[in-house]
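this one's structure only:
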């Protein structure tokens, strides 16, 4: 019986692609006096390409943007500060995020989150989604000194939640950092389908977050049979 569900954040609960697009569109408009010599679509596309879905931190991205696009009246540090302070105002949740969390809480499921990233930045995004109160524990790599897929980070979360790996499930979009890491540990591993990846070997796949409670029922029924 699964009693604990842990989540990834980016690409799982937070629609990061949509959020980044909303942020960089707005940044271009707000900095139009600085960047107007660059076509908007070129500016947006280059930022998205350089940041590689969040796997390149924005200091490197900002430096490259300033250099490549010959931005004269703004520094890379200005762009980085703008990202850190403004991104939270453009966070887009995947559909049915809150109803899904509400349903799991009704079932008295313990909820946790394990996300890579910078501590306060990620916490600001969690607050922006309005979901912090649903979670019994949140683990952010910078604050923990560990990053997924390190099994020690998963063990730490399970210990904090007083949960056994056999009665826990992890859901995330990354084939290695999320799904394979959780599966290798002995947890049920669920893939939040991601257009950037091929089919992933997982205990279950969800396209819509509201599919998760039903999948949970199926996994629990399978466990009871075996």
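Okay, I see it. Since we're looking at a predicted model, the values are computed, not measured.

C-alpha from now on. contacts and neighbour counts both.
Will do.

what ranges do the helices span in the chain?
16-30, 32-35, 40-51, 58-68, 76-86, 97-106, 119-129, 141-144, 151-160, 181-185, 212-225 (DSSP state H).

nearest to residue 4, of those?
helix 151-160 (8.7 Å; C-alpha to C-alpha).

helices or strands up against that closest one?
strand 110-115, strand 137-140, helix 181-185 (3 or more C-alpha pairs under 8 Å, 6 or more residues apart in numbering; DSSP states H and E).

try 6 Å
Where contact means 3 or more C-alpha pairs under 6 Å, 6 or more residues apart in numbering; DSSP states H and E, helix 151-160 is not packed against any helix or strand.

which of the residues in it are buried?
151, 153-155, 157-158 (16 or more other C-alpha atoms under 10 Å).

next one: that helix to chain centre, how far?
18 Å (C-alpha atoms, centre = their mean, to the nearest Å).

who's in contact with it?
Where contact means C-alpha atoms under 6 Å, 6 or more residues apart in numbering, no residue beyond helix 151-160 reaches it.

adding another structure so you can compare the two:
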């Protein structure tokens, strides 16, 4: 990005990183129908949780910006608990906090390797 974008004043890597860390969460947008889907899940009595890798302030900032926190019984951010997906223990913690069993639970992820450790071929 530093080399390719037409900067008025080109930042160094530290400056760009600081900007990203401060402002990334302010640009988050929920997918179409995300809130309505979460409302329906709650209406059905489903227990919902978030497990996300990343920095606490960024991930919590996005969740709060989007107003998603009330839909979830637990939110685990990897930096808050010093472990990250796909470590099985992070899933055990989520299950315990939600009061559910693994065999009663569905994981919806967006990255097989990061979410459950599956190597893509």
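Yep, it's here. Because the structure is predicted, anything quoted here is derived from the model rather than measured.

Which one of the buried residues of helix 151-160 of the first structure is nearest to residue 191 of the first structure?
Among these, and counting by C-alpha to C-alpha, the member closest to residue 191 of the first structure is residue 154, at 16.4 Å.

Export the helices of the first structure as TSV, with columns for distance to residue 167 of the first structure.
Output for the helices of the first structure, formatted as TSV (distance: least, C-alpha to C-alpha, whole Å):
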stretch	distance to residue 167 of the first structure
helix 16-30	29
helix 32-35	52
helix 40-51	36
helix 58-68	38
helix 76-86	37
helix 97-106	15
helix 119-129	25
helix 141-144	23
helix 151-160	10
helix 181-185	12
helix 212-225	9
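
Name the stretch among those helices that sits most buried.
Of the helices of the first structure, the one with the most neighbours on average (mean count of other C-alpha atoms under 10 Å) is helix 181-185, at a mean of 19.

and of the helices of the first structure, who's closest to residue 170 of the first structure?
Among the helices of the first structure, the nearest to residue 170 of the first structure by C-alpha to C-alpha is helix 181-185 (6.3 Å).

How about the most centrally placed residue in the second structure: what's its closest non-neighbour residue?
Centroid-nearest residue in the second structure: residue 52, 3.7 Å away (criterion: C-alpha atoms, centre = their mean). Nearest residue to residue 52 of the second structure in three dimensions, chain neighbours excluded: residue 77, at 5.0 Å (C-alpha to C-alpha, 6 or more residues apart in numbering).

Need the counterpart of the one you found in the first structure.
Matched by TM-score structural alignment, residue 77 of the second structure corresponds to residue 140 in the first structure.

can you tell me how far its match sits from residue 96 of the first structure?
The spacing between residue 140 of the first structure and residue 96 of the first structure, counted by C-alpha to C-alpha, to the nearest Å, is 23 Å.

Neighbour count: the two, which is higher?
Taking other C-alpha atoms under 10 Å, residue 140 of the first structure and residue 96 do not tie; residue 140 has more neighbours (24 against 14).
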